Each structure stands twice: as structure tokens, then as C-alpha cells.
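[1] Using only what follows, build the 3D model:
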Amino acid sequence: AATKFNSFNLAIGAGASATAVKLTDVKIDYVDVATVPITEYSAGVTSVEAASLPTEFGLAQNYPNPFNPSTTISYDVAKTAHVTIRVYDVLGRAVAQLVDAMQKPSNYTVQWNPGNLSSGTYLYRIDARYEDGSGTFSAVKKLMYMK
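    Okay, the predicted model is just below:
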């Protein structure tokens, strides 16, 4: 037989406090299965912190380094910006573009797998142009690919 709910009462934020939670009178097929009171927390919730957003732009050292077959590059975007991350060989030639997008403030990671490129030292560079036109950010790091 299918389960039927006769009643289900749920109150969140009832009363003077936004932290009050009460769950009562759960009945299935007219049989009282459970009454579970959860009373108001006396201390309440003082704050709920969002994931920590970066306060400044940053480019971290890739990991692992040296690497084979791929590596992870982490970076922070502090304000909405058009972000590019490119990888260059030691002669300054771009060999890969990993990011080319408008990005909101957050912590990001991107993977790089150089495929059939030669083992050796490469540079990766982040360039960010703030959406509001107030400035730019650039940074360069070195990485080592070993086949």
C-alpha cells in the first residue's frame, strides 16, 4: 500500500526568534508515528559565515611541481574581472591558454596537462582586468614539466 501523509507540521523561525524550529505530529496512514519537538536554541545563531572570499588577487605556485602528467594552478579573484591565464615557454611563446573568462570573486583552480610538449621550464601568467575599469592585476610563476 502507498504511504499517505495525513499531517505534517513544520515551523522554522516561529515566534520571536528566527532560530526556532519545531517538528510535530508526523502521521502516516492515520497512525501517529512520531512527535519530535525541537525547541528554540537559547543562544540563537549569531552569524552564518559565507565561504571566505579573497580580499586581493593572487596566483599560487602550481602543485605538484615538478609534475607529470598534469598540475593544478590555484588563483584568487578579489573583484569581478576578465581573467586570462596563459602558459609560456622560456622563449616567451604562448603554448596554452587555460582561462579566458569574466570571473566573480572566488578561489579558483585550473588543471594543465601539457600533452606532447617537451619537458622543461614553463611560465604561467595571470592577467585580470577589473570589470569596473578601476585597475588590473598580473603575476607570473615558474613551473617544471618532467616527462
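[2] From here on, just use CA atoms for contacts and neighbour counts.
    OK.
[3] count of residues packed around the nearest residue to Thr121 once chain neighbours are set aside?
    Of all residues beyond its chain neighbours, the one nearest Thr121 is Met144 (4.6 Å), with distances taken as CA to CA, 6 or more residues apart in numbering. For Met144, the count of nearby residues is 17 (other CA atoms under 10 Å).
[4] again with Gly44
    Around Gly44 there are 11 residues (other CA under 10 Å).
[5] hang on, isn't it packed against Ala16?
    No: using CA atoms under 8 Å, Gly44 is not in contact with Ala16, being 11.1 Å away.
[6] Spatially nearest residue to Arg86 (excluding sequence neighbours)?
    Gln97 (4.3 Å).
[7] ok, now which ones touch that neighbour?
    By CA atoms under 8 Å, 6 or more residues apart in numbering, the contact list for Gln97 reads Thr84, Ile85, Arg86, Val87.
[8] Which positions in the helix or strand hosting it come out as buried?
    Assigned by DSSP states H and E, Gln97 belongs to strand 94-103. In terms of neighbour count (16 or more other CA atoms under 10 Å), strand 94-103 has its buried residues at Leu98, Gln103.
[9] next up, for comparison:
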Amino acid sequence: MTYTLADLDANGSSTRNALLSRILDYFGLAVQLDAERAALPTALSLGTPYPNPATSEATLDLVMPGGAFVDIDVYDILGRRVMQPVSGKLLDAGRHEITLDVSMLAPGSYFVRVRGGDAVAHSRFTLVR
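    As a prediction, this is how the structure comes out:
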């Protein structure tokens, strides 16, 4: 035996979306339309590391538009790479918080470069003791 559930309007046409919406409402589930969905990021983005100034750790807020292998490099004010905390790590699309141990660096200003796929993002932070 097979049952078919349908919701018909006055003209006899099926209103499948209306039926599904009513069922979800009955069970108290939220309905989100495609137009209401939060837009996915379209570009690699790197926020300012925090806390800034940092003392022993700095946290990066990184948003990836898609999965990619990521490299993170930290440079001193003279442009010398002083650490590479992440090398070739696969990160999925979405938001990531990455904490850097900067306790071994000298006080000063530093630049962070994140490469993910074909995209590059930069930021900077200050380290104090």
C-alpha cells in the first residue's frame, strides 16, 4: 500500500512548499528560505590578530571561501620570515581561529601573511612584554 500526501490549492494545484512549511511549523522547526541564507564568503579574509598588542599569543580570525591548503607566515619589520606556524594545512570553507605562540619573538611589529589557494591576505600586530 502506498500513500501520497498532497496539499492542493483551490485550483487543484499542488503547493508542496506550503505543505512542507506547515509541517515544519507544526513541529516547531525554523524554516529558512534560500534568499535568507547568509552569503558564503567570496574571498579569503584575515582580521587583525588579537589581542593587539600581544604578549605571548596572538589569535588570527581567518575566513576561507572554500577549502584550500593554507600557509601562514610571520615576518618582522625588516621583512624577514621569523616563523611559519602553518604550512600546507588543509582548511575547509568557513571561519577559523588560529592561535599563534609568539612568546619566542622579540617585542616589535610583525606582519602576518596567509596564503590559501590562489588568494593572499595580510595583517599586522604588535608584540610587547
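[10] quick one: TM-score?
    The TM-score (TM-score structural alignment, normalised by the length of structure 2) is 0.69; 109 aligned residues with a CA RMSD of 3.0 Å.
[11] Need the counterpart of the residue nearest to Arg86 of structure 1 in structure 2.
    Gln97 of structure 1 maps onto Gln84 in structure 2, with residues paired by TM-score structural alignment.
[12] wait, His122 of structure 2 sits on Arg113?
    Yes: using CA under 8 Å, His122 of structure 2 is in contact with Arg113, at 4.6 Å.
[13] How about the residue positioned nearest the centre of structure 2, nearest residue that isn't a chain neighbour?
    The residue lying closest to the centre of structure 2 (CA atoms, centre = their mean) is Arg95, at 1.9 Å. Spatial nearest neighbour of Arg95 of structure 2, chain neighbours left out: Val63 (4.4 Å); criterion: CA to CA, 6+ apart.
[14] State whether Ser21 of structure 2 is indeed within a helix.
    Yes: assessed by DSSP: H, G, I helix; E, B strand; the rest coil, Ser21 of structure 2 belongs to a helix.
[15] does Ile85 of structure 1 sit in a helix, a strand or a coil?
    strand.
[16] Just give me the neighbour total for the counterpart of Asp73 of structure 2 in structure 1.
    Correspondence of Asp73 of structure 2 to structure 1, assessed by TM-score structural alignment: Arg86. By other CA under 10 Å, 18 other residues sit near Arg86 of structure 1.
[17] can you tell me which residues contact Arg86 of structure 1?
    Here Arg86 of structure 1 is in contact with Ala94, Val95, Ala96, Gln97, Leu98, Val99, Tyr124, Arg125, Ile126 (CA under 8 Å, 6+ apart).
[18] which residues touch the fifth one?
    Applying CA under 8 Å, 6+ apart to Leu98 of structure 1 gives the contacts Thr84, Ile85, Arg86, Val87, Val110, Gln111, Trp112.
[19] Contacts for stretch 52-64 of structure 1, please.
    71-78, 105-107, 126, 137, 139-143.
[20] roughly how far apart are the residue of structure 1 sitting at the aligned position of Phe125 of structure 2 and Ala11 of structure 1?
    Matched to structure 1 by TM-score structural alignment, Phe125 of structure 2 sits across from Leu143. Relative to Ala11 of structure 1, Leu143 of structure 1 is positioned 55 Å away (CA to CA, to the nearest Å).
[21] between these two, which one's more packed in?
    Leu143 (20 against 11).
[22] sec struct for the more buried one, please.
    strand.
[23] Now it. Nearest residue, chain neighbours left out?
    Tyr122 is the one closest to Leu143 of structure 1 (CA to CA, 6+ apart), at 5.4 Å.
[24] now the closest residue to Ser87 of structure 2 other than its chain neighbours: how far from Thr42 of structure 2?
    Residue nearest to Ser87 of structure 2 in three dimensions, not counting chain neighbours: Asp71, with 4.5 Å by CA to CA, 6+ apart. With distances taken as CA to CA, Asp71 of structure 2 is found 19 Å from Thr42 of structure 2.
[25] more neighbours, these two?
    More crowded of Asp71 of structure 2 and Thr42, by other CA under 10 Å: Asp71, with 18 against 10.
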